[in-house]
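**Student:** Have a look at this prediction, sequence included:
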Amino acid sequence: MEQVNSNNKDSEGRISLLDSSLRSELRSRGLYYVRLMGISTVMLWAAMSIFYGAVFRRSTYIYRTQLELVDLDHGPVGAGIVQAALAAIAESQSVASANVDGWRTQPTWRQRRDFATIGSVRSWVRRHGWGALVINSGASARLADALLAANSSSGYRAADAVTLLLNTGRHPIIELTYLQPALTGVGSAAITKFSTQLLGTLNLQTARLTPALVAQPVGLTVSSVAPMTFSIAPVVYLFGFLTGLLCVVGPLIAWKLTTAAFFERTKHRHVWLGAVALIMGWATYIALLGALAQAAFRGPAYSAQALAYTVGRFFSVWMTEAMVLTTTGLWLANWFLLLTPELQGLASLMTVLPNIVSTLVPTQTAPRFYRWMYAGSFYNGAMLYRYVLSGAYPQIGLNVGVVLGEMAALAAVLYATTWVRQYVLVAGLSDVPGWYRGSKFFAGKKKNEPAEGSVRRSLWSTPGTIDDSDNDAVSLQNGDLGV
């Protein structure tokens, strides 16, 4: 009974949601949410169209990537395998061309003659290339010795004839999805065709040859010059950056909602420095957790599928993620300070979409429209991340310079943004959540009304007095009754 009475007492004076006095307000709120539905629909369709288009179109620009065909043997084996490889390439492109623009989904092959050793090929592929099919030096001599010298074939290794060099660390998704299948497909087809032609022309007694040599006189070995093929390699950097970004968004929103008094009472440059310090400190802490998570992960044969995670690489991953999150945090802070609450999701979308696209799609396979996205922090951070873990495609100066340059530029923009935020708060043009005067949700001070901070300062900076009928000044500060 007491609970019922308490509920009735709490509801006393309240009206039903269906009360006629609320109809205009409900109609206004309904129209507002219809407008929000329109904004959300446009945002969703635009974002998904851009993302799906980028992921789909990357397959039609694979022809911009290049695989190398290198003959270090300069003998009959090298010449035969090169001819067989060229035939296999032509055949695969012919099959692909059966579909409209199918040739665009195949990598471009280049025959190179400017390498002298396998080491120089490995170094070039790691730094600049996507992959290479290499006929090793001395392949013809080793095969001739095995075929002609009695009982020598027992020590012959067919796999030493050809080496397929992969560069998975440059971009694991593109490499594992498109380039590795193309490279291994051409390599296997060339080996099979050359072996068949060679055995058909042999006029030797094969009794003294091993069955393995008769079945496969030449073979291949697959080697990665910059391995990054552990289970989560394609998304480890992207997921780390996104998770860190979500952990930065919360403090940014809280900072906006809880610092109105600081904006009203504190010097502008101190507000700005405090904001930059908060973002940098929080981003560095979150990045430390990400680097520790990377240290805790050990997938199957991790050490063979990436470089060892040493103390130096741990520190490099930490600082890379810290730079990325700081830059992204500064970018979001500028938007959050100026946008109304309903549009803050747009700022997040404008941040996440280009960064995801640039990370999943390399520049070589991106349409022209998407090129501007590669100036973002996620892309340059991913390049650094992959280099740290695999050693592939070193562009350290460029990537670090871009991220630090963006960080400095966004910090400078934040200086102006915090000034605008301070002005609109003090002038009463905006309230604490960010609604501007004229909005139905605006809850700031009325026009020409002093800001809360200004009223508080005036009360405590000068003694207040109450004059009674006898003109006895009563102090509000020290309790002096004036008697």
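**Tutor:** Thanks, I have it.
**Student:** can we go C-alpha only for contacts and neighbour counts from here?
**Tutor:** Fine.
**Student:** Tell me the first helix or strand C-terminal of the strand or helix carrying W318.
**Tutor:** Using DSSP states H and E, W318 sits in helix 311-338. Downstream of helix 311-338, the first helix or strand assigned by DSSP H and E is helix 344-360.
**Student:** Tell me which stretches of the stretch 201-350 of the chain form strands.
**Tutor:** 220-224 (DSSP state E, counting those that start in this stretch).
**Student:** L17 belongs to a helix, doesn't it?
**Tutor:** No: under DSSP: H, G, I helix; E, B strand; the rest coil, L17 falls outside any helix and is assigned coil.
**Student:** Any idea how many residues pack against it?
**Tutor:** For L17, the neighbour count with other Cα atoms under 10 Å is 10.
**Student:** how far away is it from A158?
**Tutor:** 83 Å (Cα to Cα, to the nearest Å).
**Student:** second one coming, line it up with the first:
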Amino acid sequence: MLCSWRAQPDDAGRLGMFDPKLRPVLRPNALYYLRLLALSSFMLWMPLCLFFGAVFRRSVYIYRTDIEVVDLDQGPVGRQLTQSVLQIAAAAPNQQGQPRWRVRSDLASIADTREWVRHHGWAALVINSGASARLADAASGNTNTVYNPADAATIMVNTGRHPIIVSSFIQPALTRTVRAAQIGFSVAFTSQLGGLDQVRPQNIVTLATQPVAFSLDDDAPLSFAIAPISYLFNFLVGQLCVIGALIGWKMQSFSFFVKVKHTHVWLGAASIVLAWAIYIGMLGALAISAFRGPDYSKLALSYTVGRFFSLWFTTAMVLSAGGMWLLSWFVVLTPELLALASLSLVLPNVASTLTTVETSPRFFRWFYALPFYNGSMLYRFILSGAFPRIGLNVGVVLGDLCLCTAALWLTTCIRQYTAIRGISDIPGWYRGGIFFESPIPYYKDKKEPKSRSKSSIDERTINITDSADDATSFREGNLGV
């Protein structure tokens, strides 16, 4: 029967898996896979250790970030809230889990503070100008307006600098400390509060329960639903799409290395990476524009054509640098190592987008040189205007691209050398491996042409009787015909 699993008509004369004749083949294959298993275990643990080491203690290293305290009130409310916040932060049981608090006297207005936080900072606590006067007027009944305790202070955050770090660690620590200071101020104020006969009824409950409060202001908002992972998945999925094209090129490029000039092979490979990255970058920018929405916050930057092209070419630069790096390895690596080479690019770059250098161990300062890290900073600046470091980020990504392109030139040179000499075969296996099978003979196995040694016959002189009548001699090959 054609569908029988026990026997097939074409199985006649074939060997079974337990046939002794297969042992010479099974043994080296088994040893090969054992070595590959050991190598894969090592290559898996090393990137994973880098990944988890970079992200698992972000809440501990948050003490390397700064929160600014700006007292624009310069009155009793401002002084008491500032002292209370600093005392609570200093008395925290886990100092490493708290940001550093710095009192700033060089910021003279809300606008200056907002601009500074957007361009340079993480967050700030601002005691608004006139907070003491408004509270005193409400308590003495000298005003007919309804007292709003949230006018006393403003918490400014910069989610555009890093949505995960700010929203998950800095903003909760800031809010927790300010609430504790607010409660302490309320208790002290109500204990000193006198008669409320002159106070407007609408203000009595507020002054007795919550004399001061705060409002939250996101100066560079990047807090739409998928903001924390949008740039990560944009780069990651795009890079995985580029990997497919690179593997396909590696598997079918053997004839190019044998027949085409090296410079042309190198330029062709680099052109494929650039073209693929530009196309995938356009798709990524379109996806971001669809999921972000045009205007999700009154403070958010509007999504314009210029921002679309900025996102497009930022993604293309990042994917080009990563693609050049991968192809420079793919060209010389054997097929079973291609996935491991991909891990060396993907995991460190992914980790660099989930954290910042400030909230990682000092060992990970080399994140500054990764394309995903700089690309994510450009991405966040384009969408929120936060923390502009355009020249630095673009320069690093372009430097990575140039360096990886030079590495691709070197590895394509090595690949061509090994291909035309029969050292590597079409998929990339090398001579001596159990899977090696090259159509090009090994250059040392080629037979050398026999040397033309002179014999005694060559030394003889041939006398021809009528040689004097010939136009030329016999040795010159002209017999006068």
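**Tutor:** Perfect, I can see it now. Note that the structure is a prediction, hence the values are computed from the model and not measured.
**Student:** picking that back up, tell me the counterpart residues of the helix holding W318 of the first structure in the second structure, please.
**Tutor:** Counting by TM-score structural alignment, helix 311-338 of the first structure pairs with residues 305-332 of the second structure.
**Student:** Which positions within that stretch qualify as buried?
**Tutor:** 307-308, 310-332 (16 or more other Cα atoms under 10 Å).
**Student:** Mind naming the longest helix for the second structure?
**Tutor:** Counting residues, the longest helix found in the second structure (DSSP state H) is helix 23-55.
**Student:** M377 of the second structure matches what in the first structure?
**Tutor:** Alignment note (TM-score structural alignment): M377 of the second structure maps to M383 of the first structure.
**Student:** Name the residues that touch the helix or strand where its match lies?
**Tutor:** Here M383 of the first structure sits within helix 377-390, counting by DSSP H and E. Applying Cα atoms under 8 Å, 6 or more residues apart in numbering, the external contacts of helix 377-390 of the first structure come out as 169-171, 226-228, 237-238, 241, 306-309, 313, 316-317, 320-321, 323-324, 327-328, 355-356, 358-359, 374, 392-396, 399-400, 402-403, 406.
**Student:** what about 7 Å?
**Tutor:** Contacts with helix 377-390 of the first structure, where a contact means Cα atoms under 7 Å, 6 or more residues apart in numbering, come from 169-170, 226-228, 237, 306-307, 313, 316-317, 320-321, 324, 327-328, 355, 358-359, 392-394, 396, 399, 403.
**Student:** before we move on, what about stretch 323-335 of the second structure?
**Tutor:** Residues outside stretch 323-335 of the second structure that contact it (Cα under 7 Å, 6+ apart) are 242, 246, 250, 273, 338, 341-342, 401, 404-405, 407-408, 411-412, 415, 427-429.
**Student:** swap the cut-off to 6 Å and go again
**Tutor:** With Cα atoms under 6 Å, 6 or more residues apart in numbering as the test, stretch 323-335 of the second structure has contacts from 273, 404-405, 407-408, 411, 415, 428-429.
**Student:** Neighbours of G53 of the first structure, how many?
**Tutor:** G53 of the first structure sits with 14 neighbouring residues when counted by other Cα under 10 Å.
**Student:** which ones are touching it?
**Tutor:** Applying Cα under 6 Å, 6+ apart, no residues qualify as near G53 of the first structure.
**Student:** what residue is smack in the middle of the second structure?
**Tutor:** Nearest residue to the geometric centre of the second structure (Cα atoms, centre = their mean): F372, 2.1 Å.
**Student:** in stretch 371-382 of the first structure, what's buried?
**Tutor:** By neighbour count on 16+ other Cα under 10 Å, the buried set for stretch 371-382 of the first structure is 373-382.
**Student:** Hmm, I typed the wrong one, I wanted stretch 401-409 of the second structure.
**Tutor:** In stretch 401-409 of the second structure, counting by 16+ other Cα under 10 Å, buried: 401, 404-405, 407-409.
**Student:** likewise stretch 174-188 of the second structure?
**Tutor:** For stretch 174-188 of the second structure, a neighbour-count test (16+ other Cα under 10 Å) marks 174, 177-178, 181-183, 185-186 as buried.
**Student:** I'd like the distance between the match of M377 of the second structure and T327 of the first structure.
**Tutor:** Counting by Cα to Cα - M383 of the first structure and T327 of the first structure are separated by 16 Å.
**Student:** before we move on, back to that, cross the contacts of stretch 323-335 of the second structure against helices and list the overlap.
**Tutor:** Among the contacts of stretch 323-335 of the second structure, the members falling in helices (DSSP H) are 273, 404-405, 407-408, 411, 415.
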